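Trainee: Quick one: sequence and predicted model below, then my questions.
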Amino acid sequence: MDPRSGFCSTTQIYHSLRPNVLLPPQSASLSATDYVLSLLHQTCRSPETTVGLIDAVTRSRITFSEIELRVKTLADSLRTRIGLSKGDSAFILSPNSVHIPILYLSLFSIGVIVSPSNPTSSESEVSYQIKLSKPVIAFATSAAARKLPQLRHGTILLDSAEFDSLLTSQSGEFRDRVEVLQSDPAAILYSSGTTGRVKGVVLTHRNTVAIVAAANAVRPVRRSPPVTLCTVPYFHVYGFFYCVRAVAMGESLVWMERFDLRLMMRTIQEFRVTHVALAPPVAVAMVKDANVTKGYDLSSLEVVGCGGAPLPKAVIEKFRKWSPNVQVAQAYGLTESTGGVARTVGPKESQVLGATGRLMSNFQAKIVDPTTRIALHPLKTGELWVRGPCIMKGYLEDEAATAAALDSEGWLRTGDLCYFDHEGYLFYVDRIKELIKYKGYQVAPAELEHVLHSHSDVVDAAVIPYPDEEAGQVPMAFVVRRSGSTINESQITDFVAKQVAPFKKIRRVSFVNSLPKNATGKVLRKELIKLALSSASSKL
């Protein structure tokens, strides 16, 4: 194995350069909650006084000792008073709140499968997800509850006296622990559905244990615990991972119900936030509007972690100019891998422009030619395949999709075009399904989007394939102009043409007020394709 890249020329496999993490024996009875709380006792010196959860708006705080007590009390209440049992599924429809991490850990501990969803989903979307996960109970806010059907144990409102009672009323001695196997399902998370119908991704307790252990393996030694502001939703794998790992690693987690840029700045200043977890649109907003940070003391900020979608190079460069002492840490992950496959860790790694980091502990990877299925060497682009203890159990009630994604050796075919360099850094190129086929050439939309983002008059941009009788498909750009800008189509196309090969040129441009995106900032290109085609039809 090459010690610089982790690539083995014999097996054609890339190995993680991180320390290997020894996980609990697979046969051991261990829930994700058991592991999280045992790790908390190792990482947090004074759980009675160390604040674990902070509400950015109300400023209320809960210590780690209180978190642990509430987790055990709620778990006991859900078993004795509600009647939940191992193997049941619980649907959760709520924005971020102080209750969500506690609810997740309580449900894990009694073997109930957590199934969180976006509270802004439509009733038909919620109905489809419930059909998949078959929950016996739902937890929701009053605002979202109307979207839910009647379930066996009903819906418990998170903002109600009933839930407060479940959370705080002890029934005497706690009941015996539930025996949860690591192979048991812990969560059903829903794929983003950016290129097809949403699928239910089944993650096990083992998956959750492994991803937390991998994060703990690269945790730096600090004088004081980090304070992390999580601006991403807990129902997405990105936020799901953060709210579980924060408890395990004794980190103070500041949460926001709904994102607000100025509230974020005030929160960083007030709580001396050291780490921020955000999606690309937030990073773009921070560097596009210089006035938004004026008047705030952000000197505590050490790392801005960005995941969920690629962050354009131009934005990273502007971020560095805006705050040269803050590390921009990117990551690559999927719902199917329980989050981060690769991450940038530390100041040195964060300087590698465009990289999404190095493989996390216990992961292996291949870069495979999509056509020939031949494994490729460093600097060669192909489909990323990954393997390790964090890889999902499969797609819920979809054997065909599971077989298409997972092979018999445990490799997950990501559907993403990537490459590794000679230092073991992973670089994301684009989704294979989203490549534009222009006269036999393959054009990556993400590459053109990086170019567009570097223009001072472009606030946001996305590129899609547009059908063309002669070429097959041509690149079409949807552009959000800077306020007051009069830049036109020819100026956009000329700007891009000067920086790319002729076959990659933008052929059509549409100016829009905003781009459709999912909760973590991933552009919904299929919505833009529909818009482009409907606009073309209306002109005929």
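Mentor: Cool, the structure landed. Residues are numbered from 1 along each chain as shown.

Trainee: CA atoms for contacts and neighbours, from now on please.
Mentor: Will do.

Trainee: Surely residue 176 is in a strand?
Mentor: No. Assignment of residue 176 by DSSP: H, G, I helix; E, B strand; the rest coil gives coil, placing it outside any strand.

Trainee: Could you list which residues are in contact with it?
Mentor: Contacts for residue 176 (CA atoms under 8 Å, 6 or more residues apart in numbering) come out as none.

Trainee: And it, how close does it get to residue 115?
Mentor: 25 Å (CA to CA, to the nearest Å).

Trainee: and if you look at residue 36?
Mentor: Using CA to CA, residue 36 is found at 19 Å from residue 115.

Trainee: Setting aside sequence neighbours, what's the nearest residue to the residue nearest the centre of the chain?
Mentor: In the chain, the centroid-proximal residue (CA atoms, centre = their mean) is residue 238; its distance is 2.7 Å. Excluding the flanking residues, the one nearest residue 238 by CA to CA, 6 or more residues apart in numbering is residue 339, at 6.0 Å.

Trainee: so what's that neighbour up against?
Mentor: By CA under 8 Å, 6+ apart, the contact list for residue 339 reads 211, 237-238, 241, 332-333.

Trainee: quick revisit: am I right that the residue nearest to the centre of the chain is in a strand?
Mentor: No. Read with three-state DSSP, residue 238 is helix and lies in no strand.

Trainee: Hmm, it is touching residue 305, no?
Mentor: No. Using CA atoms under 8 Å as the test, residue 238 is too far from residue 305 to be in contact (10.7 Å).

Trainee: residues in contact with residue 231?
Mentor: Residue 231 neighbours (CA under 8 Å, 6+ apart): 255-256, 258-259, 276-279.

Trainee: Swap in 10 Å and give it another go.
Mentor: By CA atoms under 10 Å, 6 or more residues apart in numbering, the contact set of residue 231 is 96, 239, 254-261, 264, 276-279, 282, 520.

Trainee: likewise residue 318?
Mentor: Neighbouring residues of residue 318 by CA under 10 Å, 6+ apart: 283-284, 286-288, 324, 454.

Trainee: how does it look with 8 Å?
Mentor: Shown in contact with residue 318 (CA under 8 Å, 6+ apart): residue 287.

Trainee: And for residue 62?
Mentor: By CA under 8 Å, 6+ apart, the contact set of residue 62 is 51-54.

Trainee: May I ask you to confirm that it belongs to a strand?
Mentor: Yes. Assessed with three-state DSSP, residue 62 lies in a strand.

Trainee: Okay, one more to line up with it:
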Amino acid sequence: MSSVEIHNNVVYGPEEEPIPAHLSFGQFLFDKFKKGGNKTALICAETGASMTYKTILQNSVNLATSLQKLGLKKDDVVALSSENRFEFIVASLGVFFCGGVLTTLNVTYSPGEISHLLKITRPKFIFTSPITAQNVHDCSEEFNFIQKLIIFGEYDVVPAIFYNDLIKTHVDIDGFTLVDVFGAQDTAAIMCSSGTTGLPKGVMLTHVNFLTLAAHMKYYLETSRKQKKHDVEIGLSLIPWFHAYGFLTNFSVMALYMEVVFLVRFDEVQYLETIEKFKINMTTIVPPLAVFLAKSPLVLKYNLSSLNEVWCGAAPLSSDIQNAISQRTGIDFIKQGYGLTEVTMACCVDLTRRVGSCGTPAPGMRIKVIDIQSGEQLGVGKEGELWIKSPLRMKGYAQDEAASNALFDSEGYVQTGDIGYYDKDGYFYIVDRLKELIKYKGFQVAPAELEALLLEMTGIADCGVVGLPDEVAGELPLAFVVLQPGATLTSESITEYITSKVSPAKRLRGGVIFVDEIPKNPSGKILRRELIKLLPTNTISKL
């Protein structure tokens, strides 16, 4: 794109997109939903039920008023643990309207992970759906700062206030006033991101971060529409909304009055039927879903011709898979994006057609590539760590100032931990990760967390965890284990133990390999590259 420039080995995105002067993400969404009126906003693919912008806004205002009566004040944190459902959107808006801080919890988190996040986010209230209610209730018992549990649905799975009761009292929308915020500094949400130290970190994102991302999404879509001369009116949302990727893309497209059809879970037939039935124009995917589109014989039985915007993120997508999808389905081109929660997700999107590239920097963004050894700022075609400067930069990690400070350089660049390079036109290519995180189906898995759990097992002397490459999942967590003399542990007993301790993404699906020693450097750090050399080359996917 001609709007991208390179100066002194720094790649600059196009001019920054304007955002509303009031700098409130809640006010932005309130105004958009009010204008949306009786237009359909959300449709549940499973049930066919739908909600208009007007109904969502009314429920959100009713809820916000009830939350304030319960004692919710500006800057209070509210947690939300739920699968994709109508109440998720209303609860999020209600919290924003009160000037509260929203934090979302992955519904597959183990009790240990939930407790950790509750400890660092300190929510006053927790919204929960029935599928996570018991875990959330049990974990919340140990924290006296949690005052209320609010449950979706009609059954008292655990002692809690019913969400349905909180939205009953009708409040006049025209007479409702949102709590004022200082958007450049006030936190809108705390989204989860795994760090190399193990357990998830709480990434504090401001109202301005969210408003900027919404402006960028509008820019990407409008630019693409002009290039391709097509309309994008109906979107499919499958990525979980508790994930920053799903959360931000969903709210951003709703603000553009796109009708959003959502799925609660991935089912191959239902996914394809939904695209065909609703004539979906746009969807966001992750690499495992791209592999399904590229290889499953089922795909050829459905008409997917309505799709004209397919964006892939969360992990790099191979050019082979990219091309295969286009050839099999007729979908013109799968756009790759690159981002991280610490920079409010989208840093680059490929708006042209450069296979293998994740695109050019977002508006107002600067990216430089730094040599890992020398710290030198690198030029075209040279691989190094990507450093990013942008209005999308997070405020910091909740309860972890040291980790926040370590992430930023003196000029305000975020050190991403991702290895890549850019070409002469400013297009970026991600080739590796400096971070030791394993990417399983787009979820980040920290080896250090699994290693700590393994070392708790009687009979294990030492261990090292790496990612086993897998075409469908990206990587499968695999453990190299050194047994203590006389120990009789089996690979099955070890994998079963880990399965009992962690959420599904962190299971040792790659298996266990017994070794005599774990290679380490003089300071005791595991040399994972040496372990990777010991990985089997022919494996069966264990999804």
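Mentor: Alright, I've got the coordinates. Every value quoted in this text rests on a predicted model; they were computed, and no experiment measured them.

Trainee: Need the TM-score from the superposition.
Mentor: Once superposed, chain against chain, the TM-score is 0.77 (TM-score structural alignment, normalised by the length of the first structure); 449 aligned residues with a CA RMSD of 2.9 Å.

Trainee: Out of the contacts of residue 62 of the first structure, which sit inside strands?
Mentor: Per DSSP state E, strands hold the following members of those: 51-54.

Trainee: so where do the strands sit in the stretch 401-540 of the first structure?
Mentor: Ranges of strands within the stretch 401-540 of the first structure are 412-420, 426-431, 436-438, 441-443, 458-468, 472-481, 508-511, based on DSSP state E, counting those that start in this stretch.

Trainee: The stretch 101-250 of the first structure too?
Mentor: For the stretch 101-250 of the first structure, the strands defined by DSSP E, counting those that start in this stretch cover 113-117, 137-140, 155-157, 185-190, 200-204, 227-230.

Trainee: helices or strands next to the second one in the packing?
Mentor: Strand 137-140 of the first structure sits against strand 89-93, strand 155-157, with contacts defined as 3 or more CA pairs under 8 Å, 6 or more residues apart in numbering; DSSP states H and E.

Trainee: That one maps to which residues in the second structure?
Mentor: The alignment of strand 137-140 of the first structure onto the second structure (TM-score structural alignment) covers residues 125-128.

Trainee: Near whichever residue in the second structure pairs up with residue 85 of the first structure, how many other residues are there?
Mentor: Taking TM-score structural alignment, residue 85 of the first structure has residue 73 as its aligned residue in the second structure. For residue 73 of the second structure, the count of nearby residues is 17 (other CA atoms under 10 Å).

Trainee: Where does residue 73 of the second structure sit: helix, strand or coil?
Mentor: Per three-state DSSP, residue 73 of the second structure ends up coil.

Trainee: That one and residue 98 of the second structure: what is the separation?
Mentor: In this view, residue 73 of the second structure and residue 98 of the second structure are 7 Å apart by CA to CA.

Trainee: My reading is that residue 300 of the second structure is in a strand; is that accurate?
Mentor: No. Assessed with three-state DSSP, residue 300 of the second structure is helix; it does not lie in a strand.

Trainee: ok, it to residue 350 of the second structure distance?
Mentor: Using CA to CA, residue 300 of the second structure is found at 26 Å from residue 350 of the second structure.

Trainee: All the helices of the stretch 1-150 of the first structure, in order from the start?
Mentor: Taking DSSP state H, counting those that start in this stretch, the helices of the stretch 1-150 of the first structure run over residues 32-43, 64-77, 99-109, 123-133.

Trainee: counterpart of the third one in the second structure, which residues?
Mentor: Residues 87-97 of the second structure are the counterpart of helix 99-109 of the first structure, counting by TM-score structural alignment.

Trainee: Which of the helices of the stretch 1-150 of the first structure sits closest to residue 204 of the first structure?
Mentor: Each of these has some distance to residue 204 of the first structure by CA to CA; the shortest is helix 32-43, at 8.6 Å.

Trainee: what's the angle from the closest one to helix 99-109?
Mentor: Counting by axes from the mean of the first three to the mean of the last three CA atoms, to 10 degrees, helix 32-43 of the first structure lies at 110 degrees to helix 99-109.

Trainee: For helix 32-43 of the first structure, which helices and strands make contact with it?
Mentor: Helices and strands touching helix 32-43 of the first structure, by 3+ CA pairs under 8 Å, 6+ apart, are helix 99-109, helix 205-217, helix 237-248.

Trainee: what span of the second structure lines up against the last one?
Mentor: Right, helix 237-248 of the first structure. Alignment of helix 237-248 of the first structure against the second structure: residues 244-255, by TM-score structural alignment.

Trainee: Report the distance from the matching stretch to the chain centre.
Mentor: Distance, stretch centre to chain centre, for stretch 244-255 of the second structure: 10 Å (CA atoms, centre = their mean, to the nearest Å).

Trainee: now swap in stretch 165-174 of the second structure and tell me
Mentor: Distance, stretch centre to chain centre, for stretch 165-174 of the second structure: 31 Å (CA atoms, centre = their mean).

Trainee: Please apply the same query to stretch 135-147 of the second structure.
Mentor: In terms of CA atoms, centre = their mean, the centre of stretch 135-147 of the second structure is set 25 Å apart from its chain centre.

Trainee: and residue 51 of the second structure, what pairs with it in the first structure?
Mentor: So, by TM-score structural alignment, residue 51 of the second structure is matched to residue 62.

Trainee: got the contact list for the counterpart of residue 209 of the first structure in the second structure?
Mentor: Using TM-score structural alignment, the equivalent of residue 209 of the first structure in the second structure is residue 211. If a contact means CA under 8 Å, 6+ apart, then residue 211 of the second structure has 19-20, 23-25, 28 as its contacts.

Trainee: Now with 6 Å, please.
Mentor: For residue 211 of the second structure, the contacting residues are residue 25, by CA atoms under 6 Å, 6 or more residues apart in numbering.
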